[in-house]
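Colleague: Sequence below, structure please.
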Amino acid sequence: MHPLAGLHVLNTRPAGQAAALTAALREAGAIVSELPLIGIEPREPAAPEERLLLDLDHYAGVIFVSANAARRGLDVVAGCWPQWPYRLPVYAVGKGTAAVLEDAGLTVILPERADSDGLLALPALGAVSGQRFLVFRGEGGRELLRNTLQARGATVDVLELYRRVLPAAAAAQWQAMTVSPQVVILTSPDAQQHWRQVAGADALRPLWLVVSPRMHAEAVAAGARVVEAAGADTGSLLVALQQMREQLAI
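Modeller: Prediction:
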């Protein structure tokens, strides 16, 4: 059975990170095109930031806000620590982020709701006065986690380990496409912004599949038809696509 048979889906995950989702979509019967809308540029920690890594075992917990933050974070930690500090709690914002960390052998604390609000609702992050946390993220990330934990009395350090950029070839790749997608998958606010930039007047033609309430609100404000998945992981996206197809008959 192919629940997505004939549905034309545009996968906008970064190059090198799109294959698993594309394969799952095609197995479900979808026609898939790929248009990477996010390029990941590594950012090396400066000397003061390296000292944060050396103090890793002094933290009450570390928080990874994306799969890319997890990949980069594991790389830089490995340069300072031969193994992960014993009993250091690890938090992930969603299933995709958790999967990267679990593949490295870490035990991960995961919220039911896959966003910063979900993390902040965890009991372990409620009473944090006097505790110290380290957040791994990309450059220019949201300040909600840091600001809220600080308001609760915690000390919060941040390591920004990569930059999100629009790939130079994205506009030409979009213009070269001969078939318009029915659904575009957007798994980050930057991808959503870049989609509007690249597609221009055509951006509102397909239905947008997004992964957070914040993205949903921005999509509605832009005038898009939008469906929100429970998370950015492949399973959540497939479930949302199947439910969307049943409800909208596309």
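Colleague: hey, let's count contacts and neighbours off CA atoms from now on
Modeller: Noted.
Colleague: center of this structure - which residue?
Modeller: Against the mean C-alpha coordinate of the chain, by C-alpha atoms, centre = their mean, the closest residue is Ser66 at 4.5 Å.
Colleague: Tell me who's in contact with Ala199.
Modeller: 171, 174 (C-alpha atoms under 8 Å, 6 or more residues apart in numbering).
Colleague: Ignore what I typed, I meant Glu112.
Modeller: Gly118.
Colleague: Other residues contacting stretch 33-47?
Modeller: Here stretch 33-47 makes contact (C-alpha under 8 Å, 6+ apart) with 8-15, 18, 22, 72, 159-167, 170, 173-174, 181, 190-191, 194-195.
Colleague: which of those are buried?
Modeller: When the contacts of stretch 33-47 are checked for burial by 16 or more other C-alpha atoms under 10 Å, the buried set is 8-14, 22, 72, 159-164, 166-167, 170, 174, 181, 191, 194-195.
Colleague: Show me what the top helix by length along the chain is packed against.
Modeller: Counting residues, the longest helix found in the chain (DSSP state H) is helix 234-248. With contacts taken as 3 or more C-alpha pairs under 8 Å, 6 or more residues apart in numbering; DSSP states H and E, helix 234-248 sits against helix 19-27, strand 226-228.
Colleague: Which of the ones you listed has the highest mean neighbour count?
Modeller: strand 226-228 (a mean of 21; mean count of other C-alpha atoms under 10 Å).
Colleague: what's that one packed up against?
Modeller: For strand 226-228, the elements it packs on are strand 207-210, helix 213-222, helix 234-248, judged by 3+ C-alpha pairs under 8 Å, 6+ apart.
Colleague: please redo it, this time with the cut-off set to 10 Å
Modeller: Under the contact criterion of 3 or more C-alpha pairs under 10 Å, 6 or more residues apart in numbering; DSSP states H and E, strand 226-228 touches strand 183-185, strand 207-210, helix 213-222, helix 234-248.
Colleague: Against which helices or strands is the shortest one packed?
Modeller: Contact here means 3+ C-alpha pairs under 10 Å, 6+ apart; on that basis strand 183-185 packs against strand 8-11, strand 31-34, helix 189-199, strand 207-210, strand 226-228, helix 234-248.
Colleague: Let's have the ones you listed in TSV, adding distance to Phe133.
Modeller: Listed next are the helices and strands packed on strand 183-185 as TSV, based on distance: least, C-alpha to C-alpha, whole Å:
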stretch	distance to Phe133
strand 8-11	34
strand 31-34	37
helix 189-199	24
strand 207-210	29
strand 226-228	30
helix 234-248	29
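Colleague: Indicate which one of these is closest to Gly61.
Modeller: Gly61 lies closest to helix 189-199 among those, at 25.7 Å (C-alpha to C-alpha).
Colleague: and for comparison, fold this next one:
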Amino acid sequence: MTDCLFDATLNQIRALVTRPQPEGGRLAERIHQQGGRAFVLPMLSIVALAETQEVRDRVLQLDRYEKVVVISQHAARFGLELIENYWPQRPIHQQWFAIGETTRHTLAQLDVPAVCSRQGNDSESLLALNGFQDITGQRVLLIKGKSGRDFLEKTLRQQGAQVDTLEVYQRLCPDYQPDEVRQQLADHGINVILAGSGETVRNLCQYLPQTILEHCRLVIPGQRVARLAETLGFRQVYTATGADHAAMLSVLEKINDETFL
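Modeller: Below you'll find the model as predicted:
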């Protein structure tokens, strides 16, 4: 982190950032630049899956798909690394889509132009795009992590598309000592926790007692994750418009202005 503060719009914020590295460190740096304090304790580990013959066969058939949908920035990074081993030039006349601006930006950095919804960062927002209003008979490839939500895959099939998946990474829960997370909150005077997904929230709950969940401010992206967090016991849930840094920081600015901080 640098010692130079560009402004003090987050001067009351002491945040625990639970994103995997290196994204967690980048978000913590942004908080620091706005006068806040941030500590990174990832609640997800992102690990590439082994390249099996089934995976190679799927990649070699990339040109048979009219649409390729990339589910996350990690899928973009691991997926493109794999594809470039077999496709020095990607198939032409193929539409690429991203879920969320962060994923679209990651693809752009890898020289893959992709379309994403400006209305949200979830599967529902993607399905509302014009490109998915009539997909009967089209072949669609989903590049994603292992397991996870299957809503998009099921919906596309119900709408008549032929859907295959390419799983390129898995999400694991880090192994911390039983009291380590709770001690971090106490030692650093944490007054807000940032979580980027439902799985992150679930993993967080493994390390925190119910009494802390009820009094902890939690910033998450989207209403679906908000409902999950409330079901798990969080009572002060703040919903950002997306999982990107700008959306999360915007919510932190509002929290910073609240008189009870």
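Colleague: Could you tell me the TM-score of the two chains?
Modeller: For this chain pair, the superposition-based TM-score is 0.94 by TM-score structural alignment, normalised by the length of structure 1; 250 aligned residues with a C-alpha RMSD of 1.7 Å.
Colleague: Indicate which one of the helices and strands packed on strand 183-185 of structure 1 is closest to Leu88 of structure 1.
Modeller: Leu88 of structure 1 lies closest to helix 234-248 among those, at 27.9 Å (C-alpha to C-alpha).
Colleague: Superposed on structure 2, what's the mean shift for the closest one?
Modeller: Comparison of helix 234-248 of structure 1 with structure 2 after fitting gives an average deviation of 2.3 Å (mean C-alpha distance after the TM-score superposition for structure 1).
Colleague: Show me what that helix is in contact with.
Modeller: Identification of contacts with helix 234-248 of structure 1 by C-alpha atoms under 10 Å, 6 or more residues apart in numbering yields 3-4, 7, 9, 20-22, 24-25, 28, 95-96, 183, 185, 187, 207, 209-211, 226-232, 249-250.
Colleague: quick one: it to helix 19-27, angle?
Modeller: Angle between the axes of helix 234-248 of structure 1 and helix 19-27 is 40 degrees (criterion: axes from the mean of the first three to the mean of the last three C-alpha atoms, to 10 degrees).
Colleague: ok, back up a step: redo the helices and strands packed on strand 226-228 of structure 1 as TSV? Include distance to Pro82 of structure 1 and mean neighbour count.
Modeller: Output for those, formatted as TSV (distance: least, C-alpha to C-alpha, whole Å; neighbours: other C-alpha atoms under 10 Å):
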stretch	distance to Pro82 of structure 1	mean neighbour count
strand 183-185	38	25
strand 207-210	38	24
helix 213-222	38	15
helix 234-248	32	16
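Colleague: wait, which of those is closest to Arg87 of structure 1?
Modeller: helix 234-248 (29.4 Å).
Colleague: the helices in the stretch 51-200 of structure 2, which residues?
Modeller: Taking DSSP state H, counting those that start in this stretch to define them, one finds helices in the stretch 51-200 of structure 2 at 53-60, 73-84, 101-109, 123-127, 151-158, 180-187, 198-205.
Colleague: Any chance of TSV for the helices and strands packed on strand 226-228 of structure 1, columns distance to Leu120 of structure 1?
Modeller: Shown next, in TSV, are these (distance: least, C-alpha to C-alpha, whole Å):
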stretch	distance to Leu120 of structure 1
strand 183-185	26
strand 207-210	21
helix 213-222	15
helix 234-248	21
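Colleague: Out of those, flag the one nearest Val135 of structure 1.
Modeller: For those, proximity to Val135 of structure 1 was assessed by C-alpha to C-alpha; helix 213-222 is nearest, at 20.2 Å.
Colleague: Where does the closest one end up in structure 2?
Modeller: Mapped onto structure 2 using TM-score structural alignment, helix 213-222 of structure 1 spans residues 223-232.
Colleague: contacts for that stretch?
Modeller: Stretch 223-232 of structure 2 has contacts (C-alpha under 10 Å, 6+ apart) with 122, 195-202, 205, 210, 213-214, 218-220, 234-242.
Colleague: Please apply the same query to stretch 1-9 of structure 1.
Modeller: Among residues not part of stretch 1-9 of structure 1, those counted as contacts by C-alpha under 10 Å, 6+ apart are 22, 25-34, 179-185, 206-207, 209, 238, 241-243, 245-246, 250.
Colleague: Can you check the distance spanned by it, start to finish?
Modeller: Here the two ends of stretch 1-9 of structure 1 are set 18 Å apart, with distance taken as C-alpha to C-alpha, to the nearest Å.
Colleague: ok, so what distance separates the residue mapped onto Arg13 of structure 1 from structure 2 from Glu124 of structure 2?
Modeller: Superposed on structure 2 with TM-score structural alignment, Arg13 of structure 1 falls opposite Arg19. According to C-alpha to C-alpha, Arg19 of structure 2 stands 23 Å off from Glu124 of structure 2.
Colleague: ditto for Val251 of structure 2
Modeller: In this view, Val251 of structure 2 and Glu124 of structure 2 are 23 Å apart by C-alpha to C-alpha.
Colleague: Next, the contact list for the match of Arg13 of structure 1, please.
Modeller: Arg19 of structure 2 sits next to 25-28, 40-45, 194-197, 200 when contact means C-alpha under 10 Å, 6+ apart.
Colleague: And stretch 178-191 of structure 2, end to end?
Modeller: 20 Å.
Colleague: Can you check which part of structure 1 the top strand by length along structure 2 sits on?
Modeller: The longest strand of structure 2 (DSSP state E) is strand 162-172. Under TM-score structural alignment, the match for strand 162-172 of structure 2 in structure 1 covers residues 155-165.
Colleague: What's the match for Ile83 of structure 2 in structure 1?
Modeller: Aligned counterpart of Ile83 of structure 2 in structure 1: Val77 (TM-score structural alignment).
Colleague: Show the contacting residues for the residue lying closest to that match once chain neighbours are set aside.
Modeller: If the residues on either side of it in the chain are set aside, Val77 of structure 1 comes closest to Leu53, at 6.5 Å by C-alpha to C-alpha, 6 or more residues apart in numbering. By C-alpha under 10 Å, 6+ apart, the contact set of Leu53 of structure 1 is 45, 73, 76-81, 134, 159.
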